Structures are given as C-alpha cells and as structure tokens.
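K.L.:
Turn this into a structure:
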Amino acid sequence: MKTDLVRILDGNIFVLSDGSGDLEAKPTVPCGFYSYDTRFLSLWRLTLNGERLSPLARDDPSYFEVRFFLVPGEPTHYVDAKVSVIRERSVAGSFEEQLTVLNHSREPAEITVHVEADSDFMPLIVAAQGRTPKGRLYRRVENGRLHLGYQRDAFRRETVISSTTEPAQVDERGLTYQIRIEPHGQWTTTLHVRGLVLRPDGEDVREHLHPGRRRRDRFRLERNLQQWLGTAPQLNCDWEPLERTYRQCLVDLAALGYSPLTLPAEALPAAGLPWSATLAGREPIFASLQALPFAPDLARAALHMLGIDQGAVLDDFRDEEPGKILREFRYGELVAFEERPQAPYYGAADVTPLYVVLLDEYERWTGDADTVREFEDEARAALHWIDEYGDIMGDGYVWYQRRNEQTGLENQCWKESRGFLWSLGVAPAAIPAELHAQAGLYRSILAERRMLILLDNCRDWDQIRHLLPGTGGSLVIATSRRRITGVAGQAGAHPLHLDLLTHAEARELLTRRLGDEAAADPAAVDEIIARCGRLPLALALVATRSVGRPGLSLPAVAGELAEADGRLAGFGDTHADLEAIFSWSYRALTPEQPGSSGCCPCTRAGS
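P.N.:
Reported below is the predicted structural model:
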C-alpha cells in the first residue's frame, strides 16, 4: 500500500486521499471515504475548466481535518497562477469539504468547477484485493442531491452528496458549478457526503440505535480533544521538543479513539488505519496497557466492550468458545452474508489471557477495586477458557487451533518471525522488514548453531520451508494434523505418517492417566475409546476432565459423551466426536457457575 496517502479519521470513519485531496481507488492505492467497514466513495476528483489540480502546500491542523492549497495544471518553482484553490476537509461522523476558489488577477474569471463522484461500496477487508460486487449498484439525483447506492437482498448502503451553493448542476456523475469571480474575489461552497447504513424502510440504522445521540461535527471533536488533553497528566520541562512530542503522542492516542455502536459514550483504541480501523481485541488491550499512567479510562472502556462480546457458546464458524475474548468485529457486507466470520470473530489464542492481565494492571495503577468486582464474572470466564479450551493439549500451555477450516485464521507462523528472530538474540532494530531477508538472517544464525527446532501444527509445505535451516547441524521436527505434500522430494526430509492409536494403545493411554479405575471397567473404557475415535488429543481431554471430577464414574462419562452431538471440524478428523467432548465438559458446570454475562465464570476444578 502507498504510504504517502493523506489520512484523516474519526474512529472507524476515515478518508484516504492523494496529495491534492483527490480519491481514486485502486487495489494498490486504497483511497476512499470509509465508514463502518465499507468504502462509500471510491472516486472524488476536482477539476477547474477540465484541468486537474496540483498541490502547493498542505496544512494538518488536526487528525480529523486537513487543508490543501492547490493550483490548476502542473506547478513550477515560480508559480504565477491567476487562480488557486483551498480545499478544507474534515471527517466527523460524515465527510465535509469546503472549496474556496480565489481569483488573483485584475480581470473577472469565468470558471467551471466540477466534482466527479462514484462509489464501489467495497468491503474494507478486501479493498486491497478488489472484488466484483454481488449486489446491484445504482445512482440517482433527487432533490438536488446525488445518491450513490448498493443493494444486495436486505443489505443496503448509500452515499448522499449535497452542496450548500445553488445552482449546482447535479447529474449521476457528480456536481458542476458555472461561476464568475470578480477581480481579487473568491467563491466558496461546502460539500456534504454522508454514508448511510440503511434498513429495509430506508432509515439509517444508527439513527434508531441511539435516537437521542447528537451528530458529531468537527467543532465537537475539537472540544473533545481539548478536554482529553486537559485531563491527561501535564508535562512541563525546559526542553520544548519533549513537551511537543508528549502532546503529539496524546493527540495520536485520541485519534485512535473508537466508540462502537454498543457503547457510543465510551472510546477505546481502534486497531489501526486503514485495514484494522475497527473493534479488535489484542490491539486495544496493548494500547490501553501502555496508556495506563496517562489515560486509564481507555482500559476501562476496553474491558467493558470486550466483556460485552465475550464468547458464550461453541460456534465453529466464528471460532467462539465460552469465556473467549474476541479477535475483531466487522460490520460490512462479507460478514452480513457470512462469507467471513468477523461478526464477531474469536480466532486468537492470546487475547483472552491478555484481558485478565489488563484488568489486573488497571487495578494496580488506579486502585479501582470496584471495576474489578464489576468485571469479575468476565475475568472468571476468561480463566475458565484458559483451562478448559485454551489448553487443548492438556500440558498447561495455551494453544491455537481454529475450528473454522474454511475462512478462519490460520496459525500465522512466519508472519510472527520478528519475535522468533528476537528470541535468537537479534536486536529489534536489526530485523529486516522483508520476508525473504528475515529468512536469510534466520538461516545464517542457524548455520553457526546446533539446535532442535519444533514446528507444531503446520499448515503446508510453504509454511514450513521458510523455517528450515540452510546448512549446519540443526534438526527440525514439523508436526501437522494433516498430510503435508511436497515434503518427500526435499533433501534431508523424512516424512513419518502416524496413524490413529490402536485400540490397545488407546486403552494404555487411558489406563496410564486414570489408573485402576480404567482397569476396573473395561466396557466403559471401550465406549470412551470409540467416542474419541482413538485420537490421543480426544482421549487426553476426556481423561483430564474425568480426573478433575472424582465423583464421576467412567460409565457416566461414556453416557454423557453419547448424549452430546456434533463434530469439531477444526481438528480435521471425521472419526472423532471432539465437539461432543467439549460440549460434555461445558455441560458439567454447576448451575451456580454461569455468570450474568451469559459466560462461564469458573476456574479449574479443585483450585
């Protein structure tokens, strides 16, 4: 993605443009006006007498507003333009642009001002790849306003463009003004662009969720920013650059503030611009942790919002499990039609433990024990998830295994290689940004060492090959829950395919974990082995849960497994009824344990 784009934002509503303020979206240049995970403008181009404008200068007074100073044609080192344009833009709930055309000559100027507009209504999460719309694009002119729209069944989005200046010639391609400016005079108009999330009756959904909520504008955003800066700790020192840097950091933190529809009066940090300008789990937790000495309210808002969306059921499509904290939440077309699972999506292993860490750190910094008591149910549910679902191997570690094999997130592996290289002693500043350069550095380090490297739960050969040493005496063991093709032809690779446990091996595993109880009831053991499909993971889960419930007999365990239905496709084996095992474990909770949030606030049995 181009890094020289001009950006202004208000939460998850933002505008990306080129240096002159024009928006011309391409897969490699994701310009546009975005709101709630949809691009509402993909084209916004200003011309004077058919000529494009070039930038002379730019002023960025705030994160939500920008001014472009432009001239027609190509600029030169000695510009003697008879006409210039000031383009003042802000985003505050909607997109507003004030155009001012100045005549610097001694003669009147006849000028045609044209603003060309269009929208592809691209979902944000695929804006970089491009996509053919599955619905119907439409455009119409109504009451002097240009309406650009998209509809797919009941899903509707619409962009409404209007102007304060009459007469504007509005057609389906944009707005045109035929103006006359007197010598040394100027002409001004303001363009309003609203992105609407429409219900079937044509009303904006957001207007009905919070009918008493005032619409945002740039003056209100400015007041909010000044209030934010006024409540933060003040830094006074004799080195002015440090004071300026500290203030800018506070402004940048305020720029990330995102108020979700569920909590319109609270702001938590969004994940980042542009692809992650949404509610996420990991990013607001880290940002809130780092900002605790300066803005502890961010942490409280993050705890509140993430607790509201905490997992409550087993849902393979969204990778949801009781007590799990979400990874991200999206509003766009792809999640509305369940082509993507992010509404919300829970595919992450670290966010749930981090939620508990944030709650503890918040109390440590603020002394606010009331907030800890308020979110006690959510914290206990998160701790229960760590024990019951995060520790899927029964070894005391939190693992990641997606349930949704089609559209769920895979293990990121080499994508997280910066931390891998850091663990090998490479300073963060010395880690290259490009993937192949990282792989080369990794191999050069291993060439001088003898190491055993374990790569667990690999997806395919392409994921493994970057992590193989080039030369030297290191050994790599790569495990996978599926057969990996392409390994046999690689030099030094020795594929070893492990089948299911035999019945005798499965019985030995249970006997080793359950002791004399397994030997005393062979029929129940046989039933459990059959229900677990002779998979070691399934057998280990059942054994661990059975040990934690000493009053439960093995025939009762086999009976409860028989009552549970469904399969956990994420483990990739149709012989094992693993979802039944998880469901059986969840139903074993006592009636007093589920909390007010609808989750499972409990800890490991006996702890």
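
K.L.:
make it CA atoms for all contacts and neighbour counts henceforth
P.N.:
OK.

K.L.:
Next, work out how far apart the residue nearest to Val6 when sequence neighbours are not counted and Arg300 are.
P.N.:
Distance criterion C-alpha to C-alpha, 6 or more residues apart in numbering; nearest residue to Val6, sequence neighbours excluded, is Ser17 at 5.2 Å. Ser17 sits at a distance of 34 Å from Arg300 (criterion: C-alpha to C-alpha, to the nearest Å).

K.L.:
for Arg157, same thing?
P.N.:
33 Å.

K.L.:
quick one more, to check against the first:
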Amino acid sequence: MTGWNADNAAGPTGQGAVTLVEGSSFCISQANGDILPAHPHGVFYEDTRILSLWSLAINGRPLEPLGAWTPAPYQGTHIGRAAQADGGADSPLTVERKRELGTGIQECITIHNYGLEPAFCELMLSVDADFADLFEVKDGRVRRQWEQIRRPQGDSLRIDALWQGTKKNILVHAPGAEAGTEGLLFRTTIPAHAEWSVRVSAVPVAGDTESLAPLLHAPLVTVSPQEQRLKAWDAGIPSTRLSNPSVDKTLLRSHQDLGALRIVDPAHPDRMVVAAGAPWFMALFGRDSLLASIMIVPLDPTLALGTLQTLADRQGTAVDPLTEEQPGRILHEVRLGVGTGLALGGKSAYYGTADATPLFVTLLGEASRWGLASADIATLAPHADRALDWIRDYGDRDGDGFVEYERLNDQGLINQG
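P.N.:
Predicted coordinates:
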C-alpha cells in the first residue's frame, strides 16, 4: 500500500498550480496550463496518471503565464503570452487555454494576434502518459516503467502501455493536427488583429477504438453532464443572505467545495458520495465521507443516503488479514490504481479503520432524524445491525466497552482512528 504509511498530507503541487476536479478525476497543472512530469502534476483517472506531460510551445518557446482561474471546479482558463522569436520583451500574441475535465480533458486553445502584421505560429503540444499510480506521484517515487507503443495516425496520437499484463491506453486528438510520436503539431499564419483556435481532447480508451466514456458535451451549445450536476446541486441547497459578508462568503465557499467533492458510484450512477478531499483523496472513504455527510445532512440528506448505500454495498463479510476486512466492518478507503490492487491482493478496498463503523451507525441515526425516507432506513437497518456486531465482536477486543485497534499486517495503517 504505497504511501499509506507515509505522511498522508498531500505533497506540494508547486507555486501557482491550478487544480480541477470532476468526480474522482482531477487535473493539476502549472499556471500557464502545462503539465510537467517533474512536478506532482497530471490528469488522473481511476487513481492513475493518464497524462504526465501536456506542454504547449509556440515557435519552440514555452508560454509566459499571465493569469489563471477556475470558473467551475471542472473548468480552468489559462492566459499566457507567446515569446518573441527574436527574444524581444513584447509580443503581440496571447494564448488562451480553456480546459474542461471529465473522463480525460478537453482543451480549446486560442491564439490572439494583436499585432499589425500576420504572425506565423508553429504550435507543438508535447504529450506523454506514464500511467503512474496516484501514490507514486504523490510520494514523488514513480517506480513502474510501462512499455509504450506510440501510434500517430493523421490528427490523432494513441499511446498504448503494458506492465505485467495490465494494459492502459489513451487517445489524443485535434482536428487538423499533424500527429507525431511526441505529440501534435500545428502550423498556421494568423492575420493581424485576428485569432486562431483548435480543440484538443485526451481520453482513456478501452480496446482498439472505443473510448471509455463520452468525454464532454460535443456541441458547444449543449449543457455538459458536469454543468447539469452542478446546477442541480445549486438548486437543491437553500440560499442564505447574511448581514456579515465574511460569514456569507464562507457559507458560499463551503457550498461550492462540497459540490465539487461529490463523486458518483460507478455501479449506481444515481448515487452521489462525498469524497475525502482534493486533489489526492477524490475517492470513497469511510471516516471522511461519513463525517462530511453528517455535517451536511440537515441541508441535503441525499448525500448521506448515497454514502450509506455505497458503504453498505462494500461492508465486510469475511476475515481477510491483508485488507483487514472483517464481518460488518465499514471500509477505510477505496482505490483503483495498480499499486493498491497489488498490495491488497487484487482488491480495491482497505478496511483498516476503527471509527468508520460506529460513524456509519451514527449517520444512519442522524439521517433518520432529518427526514430520510423510512423505506431507505429499513433497507439500511440490517447493515447497522451488522456494524454493531462488529463493534462488539471485533472492535472491542478485550470486552472493556471501548473499541481498540491494531493493524493486522505490517503494510496496514498504523493509526486507524
């Protein structure tokens, strides 16, 4: 369990780094929009870095960052300036990179020429995917070296990778690009006081041609699934107007952050679950997801219901010293990366926590008090009974009325409460 015994505080992402989140996917980049493998940056999908290099150069020179902001948790805008070919300080070319995160990323690159003369631009978008495990990136120790095959074809570049029988793939595409083994190349001349744009996408793929899921909305006039979920979240939360602007801003930010931390149970797309935190903990946790649900249940019991249902589906049924699973126990964390699967014998859930199981019972009680449907309570009640059995039979090892803990193997978490 790489990184689980290390300091769990996320490592520094670098000054000016911009983080986007959408479900369990996230993206960390520099202020100019570039993703460089020397930093803990990248696009992450299912706890794997599917993009480790995403760097734009114009006429062989990187962009000078001018500003960056995030209009939504899953959207980022980066403004940069293209350097002069002769090394001069002033440049008439500015570059706008509008990025949207989903199952991969989509980016609209626009170059504005504010000069009096046409400007020739050679754009090189360098691309790489090391498919490193999230914990490898977080800890700064990427160990697995995947065998890569790069297949440029027309305006697309596909990267296939293999490591000990496990396959990963990603497809990068842009209309009009010249694809090469290192990335995508564009050549254009932009008239004076004009602009040029291109839309680039990078998505994980399964099999030979099919993408895993639609990345984003294709037509610009449609509303993306990300925006639909965000609007539904905004509509369901009571609005507040306070005389103290500082408190008002804090409540608004809390509402926005909770909305950004929602992830979807893949087996049940209608269920929303609260992740533990951005960027490194955009996953289902026991303690963190339950505590956040307890705090928000007066305003939105649906998050509590989704969290309870998802954790109940993965409630322990057997004794497994490797994953620390025990009958009735509520899990600590779910991870989908290759490294975690190896550490847990091919499984994705780790159960080494003392407090998630009591918190499960607590949240069910709170949700009942705040109006969760009686049918839902009745469905979850047997899971609460099994959780109470775990507290008595496994949590309280010496029968003194208190829950104790001790990890069951030397790879597990030392501190489980």
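
K.L.:
What's the residue nearest to Val6 of the first structure aligned with over in the second structure?
P.N.:
In the second structure, Ser17 of the first structure lines up with Ser29, judged by TM-score structural alignment.

K.L.:
Surely Gly80 of the second structure touches Ser91?
P.N.:
No: at 10.8 Å, Gly80 of the second structure does not count as touching Ser91 under the criterion of C-alpha atoms under 8 Å.

K.L.:
Between these two, point out the one with more neighbours.
P.N.:
Gly80 (21 against 15; other C-alpha atoms under 10 Å).

K.L.:
And the more buried one, what's its match in the first structure?
P.N.:
So Gly80 of the second structure corresponds to Leu70, using TM-score structural alignment.

K.L.:
give me every residue that touches its match.
P.N.:
By C-alpha atoms under 8 Å, 6 or more residues apart in numbering, the contact list for Leu70 of the first structure reads 20, 53-57, 84-87.

K.L.:
Helix or strand: which one has it?
P.N.:
Assigned by DSSP states H and E, Leu70 of the first structure belongs to strand 65-72.

K.L.:
Could you pull up the average distance between that strand and the second structure after superposition?
P.N.:
Compared with the second structure after the fit, strand 65-72 of the first structure shows a mean deviation of 0.9 Å (mean C-alpha distance after the TM-score superposition for the first structure).

K.L.:
Can you list the buried residues in that strand?
P.N.:
For strand 65-72 of the first structure, a neighbour-count test (16 or more other C-alpha atoms under 10 Å) marks 65-72 as buried.

K.L.:
next one: stretch 389-405 of the second structure
P.N.:
390-396, 403-405.

K.L.:
Over to stretch 133-152 of the first structure?
P.N.:
Buried-residue list, stretch 133-152 of the first structure, by 16+ other C-alpha under 10 Å: 137, 139, 141, 144-151.

K.L.:
Among these, name the ones in helices.
P.N.:
Among those, DSSP state H puts none in helices.

K.L.:
Pull the most distant pair out of the residues you listed.
P.N.:
Spatially, the most separated pair among those is Gly144 and Gln151, at 22.0 Å (C-alpha to C-alpha).

K.L.:
can you count the residues close to the counterpart of Tyr346 of the first structure in the second structure?
P.N.:
Counting by TM-score structural alignment, Tyr346 of the first structure lines up with Tyr351 in the second structure. Neighbourhood size, Tyr351 of the second structure [other C-alpha under 10 Å]: 28.

K.L.:
same question, the one 4 residues further on
P.N.:
Applying other C-alpha under 10 Å, we find 21 residues neighbouring Asp355 of the second structure.

K.L.:
Now it. Nearest residue, chain neighbours left out?
P.N.:
Closest to Asp355 of the second structure by C-alpha to C-alpha, 6+ apart is Gly417, at 5.8 Å.

K.L.:
Identify the residue nearest Asp128 of the second structure in space, chain neighbours excluded?
P.N.:
Spatial nearest neighbour of Asp128 of the second structure, excluding adjacent residues (C-alpha to C-alpha, 6+ apart): Leu53 at 4.7 Å.

K.L.:
Identify the residue of the first structure aligned to the one you found.
P.N.:
By TM-score structural alignment, Leu53 of the second structure lines up with Leu43.

K.L.:
Tell me the spacing between the equivalent of Asp368 of the first structure over in the second structure and Arg329 of the second structure.
P.N.:
Under the alignment defined by TM-score structural alignment, Asp368 of the first structure corresponds to Ala373 in the second structure. Remark: distance between Ala373 of the second structure and Arg329 of the second structure (C-alpha to C-alpha) = 24 Å.

K.L.:
Could you check which of the two has the larger neighbour count?
P.N.:
Higher neighbour count among Ala373 of the second structure and Arg329: Arg329, with 34 against 12, using other C-alpha under 10 Å.

K.L.:
just checking, that one touches Ala384?
P.N.:
No: when contacts are counted by C-alpha under 8 Å, Arg329 of the second structure is not listed as touching Ala384 (10.1 Å).

K.L.:
got a list of what the nearest residue in space to Gln416 of the second structure that is not next to it in sequence touches?
P.N.:
Among residues not flanking Gln416 of the second structure along the chain, Thr353 sits closest, at 4.4 Å (C-alpha to C-alpha, 6+ apart). Thr353 of the second structure sits next to 287, 331-332, 405, 416-417 when contact means C-alpha under 8 Å, 6+ apart.
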